[in-house]
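> coordinates for the following, if possible.
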Amino acid sequence: MREKLTEEKVFKDPVHHYIYVQDQTIWDLINTKEFQRLRRIRQLGTTYLTFHGAEHSRFSHSLGVYEITRRIISQFERNGYPDWPREERLVSLCAALLHDVGHGPFSHSLEEIFDTDHEVWTCNILLGDTDINAVLRQVSEDFPAKVAAVIQKTYPKPIVISLISSQMDADRMDYLLRDAYFTGVNYGTFDLERILRVLRPYQGKIVVKESGMHAVEHYLMSRYQMYWQIYFHPVTRSSEIILRQIFRRAQELYREGYTFGWMASPLEKLLNNTLSLHDYLKLDESLAQTAFSEWAEESDELLADLCGRFLNRRLYKYVTIDNPDETWLSEVADALLSAGLHPDYHMEIDYPFDLPYDVYRPDQKNGEKREKAPILLLDNEDRISEISVKSDIVRSITGLRQGQYHLYFPEESLQEKKAILSDRMIQLFRLNETKPTPM
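Sure, this is the predicted structure:
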């Protein structure tokens, strides 16, 4: 077993003020090249194009998740709760720190195009020929597999998994506070101190003392507001659409044998689906942005235009629509074709049901698998109940879907071809709307 540090290390942090590192293993993991790579991966992907302060990294978020987990465990141990297995402290802290180490550039957008999963890459990093694996093996030969099992949600003690992955875990608590701070909004703020005080280990689960229900209601309301005001923001969706179109077009061109003027080896292997772990670890947002800058000069006009749009924030406009059907979509596609545009790249119907975020859902429906443990309340008579049973507020927001369909398109290109569009299409795309005079 690795030893404690002779002198505690401290990180200054804008959200938690201080992050404390007391274990040699944690300190060594932070200093691995795989963990340091997270400095070059933004926490919120393309959201910085909507909220300019959202430049924070997966590195700072991962430290924050570690710190919240450390504080929860310290509270359990300080109060001597018998249901907390003390021998699970280090595996819990390591899983908290490393839970996002497998994220690639622009995270979920990249995963959607290339059908990858950051949790799979995380486990590959934990178990593969990496500095992180070497550090974990210094604890014990089976320790990397234990940490990976927590990430995979197969660890034999669910209470450890719940710390990192549940409806009220350290991951969610940190990213809500951190994302609110860096986007400059108040939606994501809640009383973290109060929540940490009312958490309890009980019968192999993490529960909330019933007197803390109102603090949890505040947390869930903050989460609900953050999803709809930040994570589901339609302008951010526009930038994500263009990002996905860039990689789609690049992959299409690659498969057709197109000769790129510039191509880095990891990107080529990404496009032909032959990424090794070594190649994957070279992928970061610096490399992606360099590619976009070079591809903006490519002879393929579509790829060049998409890259220029992303780099210079010339995003697609969106209009709200109601339940589009196939006939309607065909009519819109024909209008774009008549204007000399490419419907596969210049039109997208978006509805925010496919995002990696979700509002609180206490149970599974129609046989679906529950991914996250629900929030459980513990009353004075040691009875457990799911929070929406006791809370009118939580029950009112449970599973709500208030999303709208949006049609995204390049407005300026259609304005140039406005004369050949039907009145119906001009009205649909709102091409007659007056623009405010630039200040």
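
> rest of the way, CA atoms for contacts and neighbours
Fine.

> how about the strands in the stretch 151-300 of the chain?
199-202, 205-209 (DSSP state E, counting those that start in this stretch).

> give me the helices and strands touching the shortest one, please.
When you say that, I think you mean strand 199-202. helix 58-78, strand 205-209 (3 or more Cα pairs under 8 Å, 6 or more residues apart in numbering; DSSP states H and E).

> ranking the ones you listed by burial, who's on top?
Highest mean neighbour count among these (mean count of other Cα atoms under 10 Å): strand 205-209, with a mean of 23.

> contacting residues around that one?
158-159, 162-163, 195, 198-201, 375-379 (Cα atoms under 8 Å, 6 or more residues apart in numbering).

> buried ones in the strand ranked longest in the chain, by neighbour count?
Ranked by residue count, the top strand of the chain under DSSP state E comes out as strand 4-13. Going by neighbour count (16 or more other Cα atoms under 10 Å), nothing in strand 4-13 comes out as buried.

> so which residues make contact with the next helix or strand after that strand?
Heading C-terminal from strand 4-13, the first helix or strand you meet, by DSSP states H and E, is strand 17-23. Applying Cα under 8 Å, 6+ apart, the contact partners of strand 17-23 are 2-5, 7-13, 27, 63-64, 67.

> now do strand 17-23 against helix 58-78, angle only.
Here the directions of strand 17-23 and helix 58-78 differ by 70 degrees (axes from the mean of the first three to the mean of the last three Cα atoms, to 10 degrees).

> another one to check against the first:
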Amino acid sequence: MFTTLHEEKVFKDPVHRYIHVRDGLIWELIGTKEFQRLRRIRQLGTTSFTFHGAEHSRFNHSLGVYEITRRMTEIFSGKADWNEDDRLLALAVALLHDIGHGPFSHSFEKVFHTDHEEWTRRIILGDTEVNRILRKMDRCFPQAVADIIEKTSTNKLVSSMISSQIDADRMDYLLRDAYYTGVSYGQFDLERILRVMRPKNDEVVIKASGMHAVEDYIMSRYQMYWQVYFHPVTRSSEVILSKILMRVKDLQERGYDFKQKPLHFLSLFAGEITLEDYLRLDESIVHYYFQSWQEEDDPILKDLCNRFLNRRLFQYIEFHPNERMKDWPKLEALFAKAGVDPSYYLVMDSSSDLPYDVYRPGEEERLPIHLLMPDGSLKELSTHSDVVEAISGKKRTDHKLYYPADVLTDTRVDQEIRDSIQSLLTTI
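Have a look, this model is predicted:
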């Protein structure tokens, strides 16, 4: 069992000013090698190609989520629906919720079919420093933490503090990502939202007087997704990153003789990756391989690594697959004639977001934000907010076609082929 630290520990933080650690449990978790690994995993993957300040890590963000959750527990303390025994559980979940992320997170997951939440669970329950520290609380404590992250816990209140439509995770990453990218879109009044949060009926609710602060938060999230997270230049770098990993996987399966063998990836390719293997993967390792693979004999791998490391990104145009798919085979054939493999250099990419939604029986559970009315009743947010009602349930999707613009200026490619590609891209 852990006690309060003899002296409070603080982290200076650009978003929250200070992050306060008073519990021995949290302090020891921060010191584990699994948590320290998050220093080597960037929060926003390749977004620094677009917003050069976006170099912050999952370590930064995880501390921020912990700090917001810590403040929530202070606000909830003494309230009728809050169980003080859940305080350390909430803090541990907040701190560890992203511990399973791999290098370049979502691009990595797409290629290798991994799930960071599953790896988070394995780290919490496996033979790790994190697990050994959690077990000091209680032998069942690691499972309680894992269940909340897996969204299978019966503790709905703590779950909603970490994962809901207005939770500590989203509030920190919006403010933090806005700060490091240098944009104003993600700003909202965190202080006001925290002041009007209340525990009620196994969920976090908002006092009706704080509705406008929540409107501002939802619109900030909407803007951040379309102005930052789904920025087409960032998506171009993600496309190239994914294609590098796909090329390496394909070459390995074909028995290609690498000059720099992908030793850290072999168990991934074989579908036999262990927890120890996974924890050795971070972005410094991936960058090392990309640097080395610039010297490979395979022209595609060599070129893609060079493009990624030196920011020679793909060009993009608007492309709606449902309307223009008849042109796709023609475009693939022209790229092949130009000596450019369309499976690596002609890529459709789609992004979509649902900024706010209400619960619909039979669909994926998406609990709405509830307002706590003066009479004690709960009302769903969009029934009182015209702003939220206007975007509620509306999914926006954006499609782009990515390709290397230099294929159109490469004098080694027949002029007629280049003209045909340009003409087709113009009419798509």
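
> closest to residue 167 of structure 1 out of the contacts of strand 17-23 of structure 1?
residue 64 (17.3 Å; Cα to Cα).

> apart from its chain neighbours, what residue comes closest to the closest one?
Closest residue in space to residue 64 of structure 1, ignoring its immediate chain neighbours: residue 174 at 5.8 Å, by Cα to Cα, 6 or more residues apart in numbering.

> returning to what we had before: looking at the helices and strands packed on strand 199-202 of structure 1, which is closest to residue 393 of structure 1?
strand 205-209 (16.4 Å).

> residue range for that closest one in structure 2?
With TM-score structural alignment applied, strand 205-209 of structure 1 matches the range 203-207 in structure 2.

> quick check: the aligned residue for residue 228 of structure 2 in structure 1?
That one, residue 228 of structure 2, aligns with residue 230 by TM-score structural alignment.

> looking at the strands of the stretch 151-300 of structure 1, which is nearest to residue 150 of structure 1?
strand 205-209 (14.6 Å).

> check the mean deviation of the closest one from structure 2.
When structure 2 is superposed, strand 205-209 of structure 1 averages 0.7 Å from its matched positions, counting by mean Cα distance after the TM-score superposition for structure 1.

> just to revisit the earlier point, just the contacts of strand 205-209 of structure 1: which are in helices?
158-159, 162-163, 195, 198 (DSSP state H).

> which ChimeraX command selects the buried ones in those residues?
Applying 16+ other Cα under 10 Å to those, the buried members can be selected in ChimeraX as follows:
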select :158,159,162,163,195,198
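
> now the ones in helices among the contacts of strand 205-209 of structure 1 in TSV, with distance to residue 205 of structure 1?
Putting these into TSV (distance: Cα to Cα, whole Å) gives the following:
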residue	distance to residue 205 of structure 1
158	7
159	5
162	7
163	9
195	16
198	14
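
> before we move on, back to that, let's have the strands of the stretch 151-300 of structure 1 in JSON lines, adding distance to residue 331 of structure 1.
Formatted as JSON lines, these follow (distance: least, Cα to Cα, whole Å):
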{"stretch": "strand 199-202", "distance to residue 331 of structure 1": "55"}
{"stretch": "strand 205-209", "distance to residue 331 of structure 1": "53"}
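
> residue 285 of structure 1 versus the match of residue 228 of structure 2, what's the distance?
According to Cα to Cα, to the nearest Å, residue 230 of structure 1 and residue 285 of structure 1 sit 21 Å apart.

> and residue 188 of structure 2, what does it touch?
175, 213, 216-217, 220.

> for the residues you listed, which one is nearest residue 259 of structure 2?
For these, the nearest to residue 259 of structure 2 is residue 175 (43.3 Å; Cα to Cα).

> trace the closest one over to structure 1, please.
Checking TM-score structural alignment: residue 175 of structure 2 goes with residue 177.

> quick check: closest non-adjacent residue to the aligned partner of residue 295 of structure 1 in structure 2.
Under the alignment (TM-score structural alignment), residue 295 of structure 1 maps onto residue 293 of structure 2. If the residues on either side of it in the chain are set aside, residue 293 of structure 2 comes closest to residue 302, at 5.9 Å by Cα to Cα, 6+ apart.

> go on, residue 99 of structure 2?
residue 120 (5.5 Å).

> quick one: the residue nearest to residue 293 of structure 2 is in a helix?
Yes - assessed by DSSP: H, G, I helix; E, B strand; the rest coil, residue 302 of structure 2 belongs to a helix.

> number of nearby residues for the aligned partner of it in structure 1?
Counting by TM-score structural alignment, residue 302 of structure 2 corresponds to residue 304 in structure 1. Each residue near residue 304 of structure 1 was counted by other Cα atoms under 10 Å, and the total is 19.
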